[in-house]
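A.B. asks: please work out how this folds:
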Amino acid sequence: MSRKLCYKDDGTFKIVQFSDPEFSLPDDAETKMVERMIRIVEAEKPDLIVYAGDVIASAGLQDPEAAFRRACAVPESLGVPWAAIFGNHDSEGTITREQLHALQLTYPLNRARMDPPGVHGSGNYVSTVAGQDGHAAAALYFLDSGSYSPLEHSRMGFYDWIRRDQIEWYAGESYRLMNENDGAPLPSLAFFHIPLPEYNDVWDFGVCYGERHDIICAPWINSGLFAAMIERGDVMGTFAGHDHGNDFWGEWHGIRLCYGRTTRDAYLGRPFAAGARVIELREGERSFDTWIRLEDGTIVRDQPRHEPEGRTSENGARGQRSN
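C.D. replies: Below you'll find the predicted structure:
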């Protein structure tokens, strides 16, 4: 099988984003989640599956590699190309992000790439989607948003941020792909686990669609990725996980900032069905469609509208809550 991602003959390319599945123990809860994932994939028939971080909940696991292999087995068994980025829970135990990234690269249907040298984190890569002519027609950026802030002692927030060298790497790849595309920015999407600070801005000052039941746990340091994406003019939308009770999206300065939908548990103490976000690109168009498919098969295209509140959301972590 070719490792190249391609638009279908009808000019579409579909992605299913699974957020925060947190594989840990092969118990009933995990079995039900896997069955849910299989139903969603069989219904949507995606061209790519993306694990948007917290693929496993590694803390305290005796065999975190086994948990990750069970996650890898889902797309592999379904014959669907896939890629993963990592979240704060993936490397809390006895396995590192580097080991997880190396492990995913051993699977035949995995479409991740080896890490670029000298770039912070593990799981920074770009994959292109070929058009009908065989040339790159879209790009998918995957970035390691880290885990916990190294500056907790100085009250700089609980969660990590995308670092300057990662942003420079993204900009360099963006320039390269633009030059290969006759000087035009390549329509692109970006995936990372921890939302950018701008997710607070779009909720507070823009019109959003969807639900927000969790604090937006963005880093307190804004390292400038959003500004770089504005400057480059290629990224149409970003996709995060991390905050299990949030599934909203909103457009901010021409970029759609989107959450996924938790695939396992929202930890809310109230009903919030698990599911996945679905994204569909169209060749030759600088746009995409997105919707949510829930565990019972319901498709949610028209999410509830949220008007701007004009204030700063609560920032930072949720203490002992797990996300």
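A.B. asks: from here on, contacts and neighbour counts on C-alpha atoms
C.D. replies: Fine.
A.B. asks: the strands in the stretch 1-150 of the chain, which residues?
C.D. replies: Applying DSSP state E, counting those that start in this stretch to the stretch 1-150 of the chain gives strands spanning 5-6, 12-18, 48-52, 82-85, 125-130, 136-142.
A.B. asks: quick one, which of those is nearest to residue 188?
C.D. replies: For residue 188, the closest of the strands of the stretch 1-150 of the chain is strand 136-142, at 4.5 Å, according to C-alpha to C-alpha.
A.B. asks: from the contact counts, what lies against that closest one?
C.D. replies: strand 125-130, strand 188-191 (3 or more C-alpha pairs under 8 Å, 6 or more residues apart in numbering; DSSP states H and E).
A.B. asks: structure for this one too, so we can compare:
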Amino acid sequence: MLPRRVCRSFSYVVALLFVAVVLLLLANKHQIVNLNQYVPYDLFASTAPSFFQPPSDQFLLDISINSCAFYNSKNPNCGKPGPREGQFGDITEYEGGWLRLKKDLCLGKSWVKKEVLSVKEINHVNFQKVLSKFQLPDEVIVDIAVQDVEGDSKIKGNKLKLPKYVIEDYHKQKTYDGATQDNLIEQNKDEVLDGSTPDSSKASHKIQEMIYPETGEASGKGDSTNDADDNDEKHNKRGKTAHQNDLTRVYYIPTKDELTKLGWRYKSHGIWLKYGPHNSKDAITAVDILFGLDAVDPRPNWSLVKQPVRGVCSSAGIPPFITYRRGPKLDYKKEYKKPLVINENAEFKILQVADLHFSTGFGKCLNPEPVSSASGCQADPRTLEFVNKVLDIEQPDFVVLTGDQIFGSAAPDSETAVFKALNPFIERKIPFAVVLGNHDAEGSLSAKELMGLYSDLPYSVAAMGPESVDGYGNYIATVQGKSKSSVALSFYFVDSHAYSENKKVFPGYDWIKENQLIYMKEEAESIKDGVAEFQKEKFTENGESKNKIHLSMAFFHIPLPEYKKLNQPTIGQQREGVISPMYNSGARDAFHDIGVKAISVGHDHCNDYCLLDEEQSPNDDNKIWLCYGGGSGLGGYGGYGGYIRRMRTFVLNTAKGEIKSWKRAENEPEKKIDEQVLVSGRNVVNWK
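C.D. replies: Alright, predicted model coming up:
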């Protein structure tokens, strides 16, 4: 037997090691250290899906949620049901089976496990083979519902706690004529219906409610005279309706057997699946998970189930919601493309939205103004309210998001945060462009995956850019004139990256690379003919015929070193230090050389100035405006000098060769701030 002193020393060592491991894991979670480089495989890699639009040649046969031990979570089979489990049994011979969704329903909050959702799927051709060979029933998933335990249990007679959606689906075709209606009301006096109904020979159901078309109110179920009089009165009103579907409906709580005949089956975690034939227009072809009570799904052919999945580890804080797609995968770029066109007044309005800092869930407000509004402040809903107010006021033709749309460390599911951030523009069918910020890729999606997501959404003009060029999201967007081939305006979007890869020599932030600037010059060269064509277009002013003027701007996230030259003319406020790269790659001159008159960035939330960089040669054309958009999101820091969130507007006029700008603040969005003229007659000017 070991001496007591040795045992005590050993226990101290074990306890010390345990504390050290816990501290290391906490440090990794908060990005103080990066453990990925010290483990044989990446325990902490992204769990988000690489594609938000799965292939559409699949039928879904089943859904399952299971736990997966954290240490084994990189095993692709961890948490997946066995091949024999679920509908149709083992279909691996036909290239079908379970596919695990690459999301953790715990959002990384559990130290010991992940919970994963798997779907059983098979492609169309092989499904037909399985049906013909084994004579199995033709059934695939055509609908999904989730229980609301508290709400559903309040439905009278709903002992099975069926989702209200399932009950309504069961009864949506059950409309009765007047005679049957009177009979059912009479039997309802005892709250139990015995005997047969038009649709069931073995009915014994409690009536849930009777809806009347004129009032939309549920009738009483007592046997008092007043109740009977009310029913008669409403029944007489019903007699005036013209269509069978407008007749009074009587809803029952269906039995399990009746639901099974209709195709509804309970799975787990409150999930009900409805099965139907594979050729149904309602066949579901993809499933995804979004998180939080404020989750939205802006994808046109996707539907978000309004009730959260039950019994998973994140459900108390940021619950998971199922969203599903019916029909084929759509190419949103083609199906929901809106061309950028100058309006009849030769104007084009841009709203710059910088640093939204959206989260998974409501998000935490940082430094809100006034300070008294901090109590109970939810960052994302408040930011969305501000964004929607400005959109209502400005009615922009184009929205430019200049990075940090999401706050990666607060977005364990980046897809959820992205959808919330972009939903206002997609809902309003406003074309938008996006560049990456330094925080975007700190969540569950990599920079490449995020840019793919930004680029593929409806009304997005964003693009991945060529693989041979550093970064993701280097592209040009053009606005056409009278003809599709003419280029009235050109906008350059560049990935300004995140943190320096050469920290010893140039610590801090990364810089725009030489091959990116070369690519921008090539893009400018490629539109020269379109620009020349546009500048031949005429307009009449005071009886005089004049040529229109092409204008150009650039947008990215991190400011250039030239933003620090504050001894030059500025309009707006500098409330914090300029955080730019230590290395100057010459981006300012490169953009000037291709005709850019103004650059606008984000990153430094509390700076909102425009600086006229004329230091090099104030008397010639080598001038350019360097602007900040101003931080707009409550989820990002504020606090400098009582900073109030704001957004910047640019109006470009090709008749005047003019660029005007102003800002709007959250506290008084109806008022313009620092309205100024940046460019007039294609020349950089400084007019207020």
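A.B. asks: rewinding a little: any idea which of the strands of the stretch 1-150 of the first structure gets closest to residue 34 of the first structure?
C.D. replies: Residue 34 of the first structure sits nearest to strand 12-18 of all these, at 10.9 Å, using C-alpha to C-alpha.
A.B. asks: what residues in the second structure pair up with that closest one?
C.D. replies: Mapped onto the second structure using TM-score structural alignment, strand 12-18 of the first structure spans residues 347-353.
A.B. asks: follow-up on the earlier one: deepest-packed of the helices and strands packed on strand 136-142 of the first structure, please.
C.D. replies: Scoring those by mean neighbour count under mean count of other C-alpha atoms under 10 Å gives strand 188-191 as the most buried, with a mean of 24.
A.B. asks: what is it packed up against?
C.D. replies: So strand 188-191 of the first structure, by 3+ C-alpha pairs under 8 Å, 6+ apart, packs with strand 136-142, strand 235-240.
A.B. asks: still on that earlier bit, just put the helices and strands packed on strand 136-142 of the first structure in JSON lines and tack on distance to residue 138 of the first structure.
C.D. replies: What follows is those, written out as JSON lines (distance: least, C-alpha to C-alpha, whole Å):
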{"stretch": "strand 125-130", "distance to residue 138 of the first structure": "5"}
{"stretch": "strand 188-191", "distance to residue 138 of the first structure": "6"}
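A.B. asks: mind checking which of these is nearest residue 36 of the first structure?
C.D. replies: Closest of those to residue 36 of the first structure is strand 188-191, at 22.1 Å (criterion: C-alpha to C-alpha).
A.B. asks: what about that closest one, how far off from the second structure?
C.D. replies: Compared with the second structure after the fit, strand 188-191 of the first structure shows a mean deviation of 0.4 Å (mean C-alpha distance after the TM-score superposition for the first structure).
A.B. asks: C-terminal to that strand, what's the next element?
C.D. replies: Using DSSP states H and E, the helix or strand that follows strand 188-191 of the first structure in sequence is helix 198-205.
A.B. asks: and that following helix, how far out from the chain's middle?
C.D. replies: Taking C-alpha atoms, centre = their mean, to the nearest Å, one finds the center of helix 198-205 of the first structure at 18 Å from the center of the full chain.
A.B. asks: that one vs strand 235-240, what angle?
C.D. replies: Orientation check (axes from the mean of the first three to the mean of the last three C-alpha atoms, to 10 degrees): helix 198-205 of the first structure against strand 235-240 gives 100 degrees.
A.B. asks: elements contacting helix 198-205 of the first structure?
C.D. replies: For helix 198-205 of the first structure, the elements it packs on are strand 249-252, judged by 3+ C-alpha pairs under 8 Å, 6+ apart.
A.B. asks: do you know how far residue 566 of the second structure is from residue 577 of the second structure?
C.D. replies: 11 Å (C-alpha to C-alpha, to the nearest Å).
A.B. asks: okay, those two: which has more neighbours?
C.D. replies: Remark: of residue 566 of the second structure and residue 577, residue 566 carries more neighbours, 13 against 10, as counted by other C-alpha atoms under 10 Å.
A.B. asks: residue 188 of the first structure touches residue 137, doesn't it?
C.D. replies: No: applying C-alpha atoms under 8 Å as the test, residue 188 of the first structure and residue 137 come out as separate, 9.0 Å apart.
A.B. asks: where do the helices of the stretch 451-600 of the second structure begin and end?
C.D. replies: For the stretch 451-600 of the second structure, helices defined by DSSP state H, counting those that start in this stretch occupy the ranges 514-526, 528-534, 587-593.
A.B. asks: export the ones you listed to a markdown table and append columns for distance to residue 674 of the second structure and mean neighbour count.
C.D. replies: What follows is the helices of the stretch 451-600 of the second structure, written out as a markdown table (distance: least, C-alpha to C-alpha, whole Å; neighbours: other C-alpha atoms under 10 Å):
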| stretch | distance to residue 674 of the second structure | mean neighbour count |
| --- | --- | --- |
| helix 514-526 | 31 | 16 |
| helix 528-534 | 31 | 18 |
| helix 587-593 | 24 | 18 |
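A.B. asks: tell me which of those helices lies nearest to residue 439 of the second structure.
C.D. replies: helix 514-526 (20.6 Å).
A.B. asks: in the first structure, what stretch matches the closest one?
C.D. replies: Counting by TM-score structural alignment, helix 514-526 of the second structure pairs with residues 164-176 of the first structure.
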